[in-house]
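> The following block contains a protein sequence and its predicted model.
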Amino acid sequence: MPRIALCQLNSGDDAEANLDSVRTEVARAAARGARVVVFPEATMVRFGRPLAPIAEPLDGPWASAVAETAREHDVLVVAGMFTPSGDGRVRNTLLVTGLGKHLGYDKIHLYDAFGFAESETVAAGSHLVTFEAEGTVFGVATCYDLRFPELFRCLADDGADVVLVPASWGAGAGKREQWELLVRARALDSGCWVLACDQADPAATGLEVNPKSPTGIGHSMVADGFGRVTAALGPAPETLLADVGAAEAIHARGVTGVLANQRLSGGPVGRLG
């Protein structure tokens, strides 16, 4: 049962300063027994600034420095960064590094909603990512991916018992309620633990809020396979630690039957017409 840290922070415009924050928070989390340390989407730099000039590959300086930090503290780190896409845009990538891993997940569902057009500057990914660490199979998803239950079902079908969801959730009327509902719903309809790590709310620490960019609302949270919230944070920068494991997810799926009884994903139900 690995201990997982959700490090809710505010990313700024300076990738090097944000890297220093990662180093500091990894050291603190490891000292508290964390084996997996999760940071928000856009940890490398916040949204609301040009992304192409700072995008780097997974073997570039920024990701390599995070990998070295993970090795130093013998943990696995998940953090949002931006990698080149090859068409002038970037990919919104989750770096997964440490404990013998170094890979990335490119966000599949882009945030073309609520007046924001992520696809103008970001190219969509196309592959799910699961990996094993500390005897547990993890899946990963990013922010707007939360609105698509089939992604979480697919991760569970691929063996995930825990899904990590870094985010930089957009603020606005009803958005906190949607965030909390969606985290719980994705846990319930996949039977997985869902651990969602959001950017802290800039307003909570006196930082300027960019109304045209999703820069976080805080309220990182942990939900079990029954959709119950077992831990949550407020809007300000803070770290949450949670001990989760496969046994609880297996139990939840056994009770609810959410994978065994599904019929619209490769099951026997066809379509008319």
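Everything's here; your move. Note that the structure is a prediction, hence the values are computed from the model and not measured. Numbering: from 1, shown residues only.
> going forward, measure contacts between C-alpha atoms and count neighbours the same way
Fine.
> Residue 22 contacts residue 66, doesn't it?
Yes - the criterion here is Cα atoms under 8 Å, and residue 22 meets it with residue 66 at 7.5 Å.
> so residue 67 makes contact with residue 95?
No - Residue 67 is beyond contact range of residue 95, at 9.1 Å (criterion: Cα under 8 Å).
> any residues in contact with both of these two?
77, 102 (Cα atoms under 8 Å, 6 or more residues apart in numbering).
> here's the one I want to compare it with:
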Amino acid sequence: MKIALLHLNLSGGPQEKNLEVLCKSIKMAANSGAKWILTPEMALQGYFFTQLGREYVWEKEITNIIQPVLDLAKELQVTVFLGCGELDHDDGKKYNSCLIIDTKGEIIDKHRKLKIVGSATEGWSTAGKRLTCLRYEGVSIGVLVCADAWYGENGAQLGEMGAELILVIAAWPPGCGGPPEKAWERCSKMSGGRPVIVCNQTGNTRGMNCFIAKSAAIIDGELKFSYQGEAAILMMDFNKKEKVFTSTQFNIISFT
């Protein structure tokens, strides 16, 4: 199975532009054979969306915003792991989430970031309450958002929950809380050696230099291959039966 990582410049937004970029890149990934498509953390609004002087109006239903992505998932028969901020209309709180969108264009599950970074950039969000592990297309998938992967106990618990693959969406360059590669390797190791795939992002907004941020593939506690640099769609192969990578490097598709 081909998995695509959308290693894109999205942190500055605005949402309307990001949505266009996401739809274009999802189409490109699907046309290249991807079945699962990962976006970075906060790919919809942009990681710094509250810090750039633009008013943001929250929708009670996230589907009102992301309908184009839902439609594409159904049309192209792909699964999308979408990073976005969402308002929970039941508790009135806002969350930094990864939505899992299936090939019917439906949100089948979500992971809400557990470890909120103590800065104004994430001050709008509330910490999630649970780890997410779901059985999907023959694979038990654990999902984490960025700093969640720093805490080895999250990897360990996902392993105990039966996760066979851990997906991490991120906005995490070096220097933000320490070397992220070490955290990802620790996450894999403490999960029992499970494969970990990290979709990071590029660009430089408010001094956060993601041109040096890596998207990566890790297994058995060891980083196997990675990418950093300009915006690109990163293609890789994963054997769903054996639960291992069959790629030794990313196939890089330039995105402009």
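Arrived safely. Keep in mind that this is a model prediction, so the values were computed, not measured.
> I'd like the distance between residue 198 of structure 1 and residue 102 of structure 1.
22 Å (Cα to Cα, to the nearest Å).
> These two: who's more crowded?
residue 198 (34 against 17; other Cα atoms under 10 Å).
> Now that one. Nearest residue, chain neighbours left out?
In this structure, residue 198 of structure 1 finds its nearest non-sequential neighbour in residue 167, 4.5 Å apart by Cα to Cα, 6 or more residues apart in numbering.
> what do you get for residue 152 of structure 1?
residue 190 (5.9 Å).
> With residue 201 of structure 1 instead?
Residue 201 of structure 1's closest residue in space is residue 217 (Cα to Cα, 6+ apart), at 4.1 Å.
> Now do the SS call for that neighbour.
Assigned with DSSP: H, G, I helix; E, B strand; the rest coil, residue 217 of structure 1 falls in the coil class.
> OK, contacts around it?
168-171, 176, 198-202, 235.
> so stretch 124-138 of structure 1 aligns onto which residues of structure 2?
Aligning stretch 124-138 of structure 1 against structure 2 (TM-score structural alignment) gives residues 127-141.
> Grab the nearest non-local neighbour of residue 240 of structure 1.
Residue 240 of structure 1 sits nearest to residue 6 (Cα to Cα, 6+ apart), 5.1 Å away.
> Cross-check the contact I'm expecting between the one you found and residue 220.
Yes - under the criterion of Cα under 8 Å, residue 6 of structure 1 makes contact with residue 220 at 7.4 Å.
> shared neighbours of the two, anything?
Common neighbours of residue 6 of structure 1 and residue 220 (Cα under 8 Å, 6+ apart) are 195-197.
> Can I get the residues you listed in a markdown table including neighbour count, secondary structure and distance to residue 244 of structure 1?
Output for these, formatted as a markdown table (neighbours: other Cα atoms under 10 Å; DSSP: H, G, I helix; E, B strand; the rest coil; distance: Cα to Cα, whole Å):
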| residue | neighbour count | secondary structure | distance to residue 244 of structure 1 |
| --- | --- | --- | --- |
| 195 | 29 | strand | 10 |
| 196 | 31 | strand | 13 |
| 197 | 34 | strand | 15 |
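> Can you redo the residues you listed as a markdown table, where the extra columns are distance to residue 145 of structure 1?
Shown next, in a markdown table, are these (distance: Cα to Cα, whole Å):
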| residue | distance to residue 145 of structure 1 |
| --- | --- |
| 195 | 13 |
| 196 | 11 |
| 197 | 13 |
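> which one of those residues is nearest residue 181 of structure 1?
Proximity of these to residue 181 of structure 1 (Cα to Cα) peaks at residue 196, which lies at 11.9 Å.
> What does the closest one correspond to in structure 2?
By TM-score structural alignment, residue 196 of structure 1 lines up with residue 198.
> so who does the residue mapped onto residue 111 of structure 2 from structure 1 touch?
Using TM-score structural alignment as the criterion, residue 111 of structure 2 maps onto residue 105 of structure 1. Contacts for residue 105 of structure 1 (Cα under 8 Å, 6+ apart) come out as 93-96, 125, 127-129, 140-141.
> Does residue 105 of structure 1 belong to a helix, a strand or coil?
strand.
> Next: residue 71 of structure 1.
Note that with three-state DSSP, the state of residue 71 of structure 1 is helix.
> surely it meets residue 77?
No - the pair residue 71 of structure 1 / residue 77 is not scored as a contact, 9.5 Å apart, by Cα under 8 Å.
> Nearest residue to residue 109 of structure 1 in space, please, no chain neighbours.
The nearest residue in space to residue 109 of structure 1 (Cα to Cα, 6+ apart) is residue 145, at 5.4 Å.
> Could you count how many residues lie near that neighbour?
20.
> is it true that it lies in a helix?
Yes - counting by three-state DSSP, residue 145 of structure 1 is part of a helix.
> tell me the contacts of residue 29 of structure 1?
The neighbours of residue 29 of structure 1, taking Cα under 8 Å, 6+ apart as the test, are 5, 37.
> Name the residues that touch stretch 73-92 of structure 2?
By Cα under 8 Å, 6+ apart, stretch 73-92 of structure 2 touches 27, 30, 34-46, 58-62, 72, 93-105, 169.
> Strands of the stretch 51-200 of structure 1, residue ranges please.
76-84, 90-98, 101-106, 112-113, 116-117, 122-123, 130-133, 136-140, 162-167, 193-198 (DSSP state E, counting those that start in this stretch).
> and residue 211 of structure 1, which of those strands is closest to it?
Between those, strand 116-117 lies closest to residue 211 of structure 1; by Cα to Cα that is 10.3 Å.
> what distance separates the start and the end of stretch 212-226 of structure 2?
11 Å.
> Now it: buried residues?
Buried residues in stretch 212-226 of structure 2, defined by neighbour count with 16 or more other Cα atoms under 10 Å: 212-223, 226.
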